[in-house]
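>>> could you work out the structure for the sequence below:
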Amino acid sequence: MAARQSWRSGPGPRITAKALLAGVMGAVVGIAAYAIGRTGGQLLSVVVGALAGVTVVLAAHFYRRSAQLTEVQLSVAGNAMTFTANTDMRQAALRMFFQAATRVATRPLDDDTGNLREALNSLKNLFDLYREPIESGSTPPPPLKGDSVHELVLDILNFELAPFLSKWHPRLRTWEESEAGEMGGEAAWPENAAFREELRELQHRLRDYVVALGKVAGLRDPERHLRRSDWHARRTASAPPPQTSGLPHARRSHDRHIPPSTPASDDAS
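Next up, the predicted model:
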């Protein structure tokens, strides 16, 4: 049921309705043209001309809506950028926004929690997700005017993710393969704190790029998706503290009921 409701509220029904409308209008125009060819009536010529005009106007309207251009002006990493975003660019930016918003690139990694190897793997997966569409040519072409999301992605890849991965991946792997690393794990890694500190700095820098992608995509408040919702914060704050039940105290020896001893028999020898 959820999937069906999502399809109804998404772009699928609108595209289907447009296709059906175009088919019906084309059929009507075709029938009218066929009738004119057989009768040559002046009235039918006027009707067909009117229908053709309506078809052209509606087609142009639907095209403008589907390929509507939106100008977005942003300041990213201290640089002023202007994006002339069409539907393809907005969809690409939205996909890349949520790819980063659901990974450690923007999610906090507390000092005493989280796995460093998994964090590195998450960043490497994001690197591959961003690079693959550019290399395969599946991304929309850069616009003729203004900046492109390609520039944001290339900055993220070349100047943020690549340097961090090339520095910390071999260092952590060397520690993992050492005898001390096998015995002590990540917690005993001498560079554990330095890794976490540089990861926080990377997350801080990436946040500006990710928010910019969200704004190009047309999200009203991209930063809202990068922090805990108000509902989740209230729920966490109102949750009762976990109750710790201690082990039941053992009874002291003088509290126990000790049955009276049986007196020795006089016959015992």
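>>> every contact and neighbour count from this point should use C-alpha atoms.
Fine.
>>> now Gly184: how far from Trp175?
Counting by Cα to Cα, to the nearest Å, the gap between Gly184 and Trp175 amounts to 10 Å.
>>> quick one, which of the two is more surrounded?
Each of Gly184 and Trp175 had its neighbours counted (other Cα atoms under 10 Å), and the higher figure belongs to Trp175 (19 against 13).
>>> got the contact list for the more buried one?
Counting by Cα atoms under 8 Å, 6 or more residues apart in numbering, Trp175 touches 181, 189.
>>> residues near Phe98, how many?
By the measure other Cα under 10 Å, the count of residues near Phe98 is 16.
>>> and for Gln99?
16.
>>> go on, the one 3 residues further on?
When neighbours are counted by other Cα under 10 Å, Thr102 registers 13.
>>> I'd like the structure of this one too, to check against the first:
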Amino acid sequence: MLGADVYRKSVQLTEVRLVLPGSEMTFRTNTDMRQAALRMFFQAATRVATRPLDDGSGNLRETLTSLKTLFDMYREPLESEGSPPPPTEGDSVHELVLDILNFELAPFLAVWHPRLRAFEEAHPEMDETAWPDNAEFRRSLRELQQNLRPYIIGLGEIAGIRDPERHLRRSAWHTTQHADGVPEQNTPRRSTPT
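Prediction:
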């Protein structure tokens, strides 16, 4: 009896409505859709697609490789024969991912991958910090990250994450610094029994 109740709750449909740039989507989520959205949320939330790349830090080639890997990971389920059919009602998480691929990741990669490769091939001895387009690339990356944000948060909401936006911003722990520039370690305070 308990097992049947757990199963009913796990396949229960939940409606999630997202207002995204240029569209509004409604998802009637089931367990499969939530799991797919959760995998996609975690992939983006742990990559440069949503993580800051401060000026003068990071490696631009690795940044492009990470974004291309994310693109491939997102595209693979869309092309898979094992991909579940679209839901009979509402939108599919795959439609949301298709928008991420077609309107955000693909245009960015199409512009910046060949430009950086051309620089690397023309100047193999030079570091990418000497690339004349370095600052423009970083500005464009920040714009991409801002554009991806509502989609990634939407994936988190479809997945059922309580506050997905929280995972895309730096916590106060990371931004609090001493005068000497060393981050202050805010440790949780434990209450002492009285």
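>>> nearest spatial neighbour of the spatially most central residue of structure 2, chain-adjacent residues omitted?
Nearest residue to the geometric centre of structure 2 (Cα atoms, centre = their mean): Ala44, 2.6 Å. Ranked by Cα to Cα, 6 or more residues apart in numbering and with sequence neighbours excluded, the top spatial neighbour of Ala44 of structure 2 is Thr50, at 6.4 Å.
>>> so that neighbour sits against Phe41, correct?
No. In this structure Thr50 of structure 2 lies outside contact range of Phe41 using Cα atoms under 8 Å: 10.3 Å.
>>> re earlier: what residue in structure 1 is paired with the residue nearest to Ala44 of structure 2?
Counting by TM-score structural alignment, Thr50 of structure 2 lines up with Thr106 in structure 1.
>>> with Leu148 of structure 2 instead?
By TM-score structural alignment, Leu148 of structure 2 lines up with Leu206.
>>> quick one, what contacts its match?
Taking Cα under 8 Å, 6+ apart, we find Leu206 of structure 1 in contact with 105-106, 156, 160.
>>> out of those, who's the most crowded?
The most crowded member of the contacts of Leu206 of structure 1, judged by other Cα under 10 Å, is Ala105 (25 neighbours).
>>> sec struct for that one, please.
coil (DSSP: H, G, I helix; E, B strand; the rest coil).
>>> need the helices for structure 2, in chain order.
Here structure 2 has its helices, by DSSP state H, at 2-11, 31-45, 60-79, 93-100, 106-122, 134-159, 172-175.
>>> which among these is found nearest to Arg17 of structure 2?
Proximity to Arg17 of structure 2 (Cα to Cα) singles out helix 134-159 among the helices of structure 2, at 8.8 Å.
>>> how big is the angle separating that closest one from helix 60-79?
Orientation check (axes from the mean of the first three to the mean of the last three Cα atoms, to 10 degrees): helix 134-159 of structure 2 against helix 60-79 gives 30 degrees.
>>> just give the closest residue to the equivalent of His169 of structure 1 over in structure 2, not the sequence neighbours.
Aligned by TM-score structural alignment, His169 of structure 1 pairs with His113 of structure 2. Closest residue to His113 of structure 2 apart from its sequence neighbours, by Cα to Cα, 6+ apart: Leu64 at 6.7 Å.
>>> next one: the closest residue to Ala101 of structure 1 other than its chain neighbours from Thr70 of structure 1, what distance?
Distances taken as Cα to Cα, 6+ apart place Leu226 nearest to Ala101 of structure 1, at 6.2 Å, with adjacent residues excluded. Applying Cα to Cα, the value for Leu226 of structure 1 to Thr70 of structure 1 is 24 Å.
>>> okay, those two: which has more neighbours?
Leu226 (18 against 15).
>>> so that one touches Ala100, yeah?
No. Here Leu226 of structure 1 does not reach Ala100: they are 9.5 Å apart, not a contact under Cα under 8 Å.
>>> who touches both of the two?
Common neighbours of Leu226 of structure 1 and Ala100 are listed as Thr106 (criterion: Cα under 8 Å, 6+ apart).
>>> now do the contacts for the counterpart of the residue nearest to Ala101 of structure 1 in structure 2.
Leu226 of structure 1 maps onto Leu168 in structure 2, with residues paired by TM-score structural alignment. Neighbouring residues of Leu168 of structure 2 by Cα under 8 Å, 6+ apart: 45, 50-51.
>>> which of those does structure 1 keep?
Mapping the contacts of Leu168 of structure 2 onto structure 1 (both residues aligned by TM-score structural alignment, their matches' Cα atoms under 8 Å) leaves 45, 50-51 still in contact.
>>> just give me the closest of the residues you listed to Val93 of structure 2.
Ala45 (16.5 Å).
>>> and the closest one, how far from Arg170 of structure 2?
Ala45 of structure 2 sits 12 Å away from Arg170 of structure 2, taking Cα to Cα as the criterion.
>>> higher neighbour count, those two?
Applying other Cα under 10 Å to Ala45 of structure 2 and Arg170 shows that Ala45 carries more neighbours, namely 21 against 11.
>>> does the more buried one touch Arg39 like I think?
No. Here Ala45 of structure 2 does not reach Arg39: they are 10.0 Å apart, not a contact under Cα under 8 Å.
>>> right, and Val211 of structure 1 touches Glu223 too?
Yes. Counting by Cα under 8 Å, Glu223 is a contact partner of Val211 of structure 1 at 6.3 Å.
>>> who's more crowded, these two?
Legend: neighbour count by other Cα under 10 Å for Val211 of structure 1 and Glu223, higher for Val211 (22 against 16).
>>> counting neighbours, what do you get for the equivalent of Arg34 of structure 2 over in structure 1?
If you follow Arg34 of structure 2 across to structure 1 using TM-score structural alignment, you land on Arg90. Residues near Arg90 of structure 1, counting by other Cα under 10 Å, number 23.
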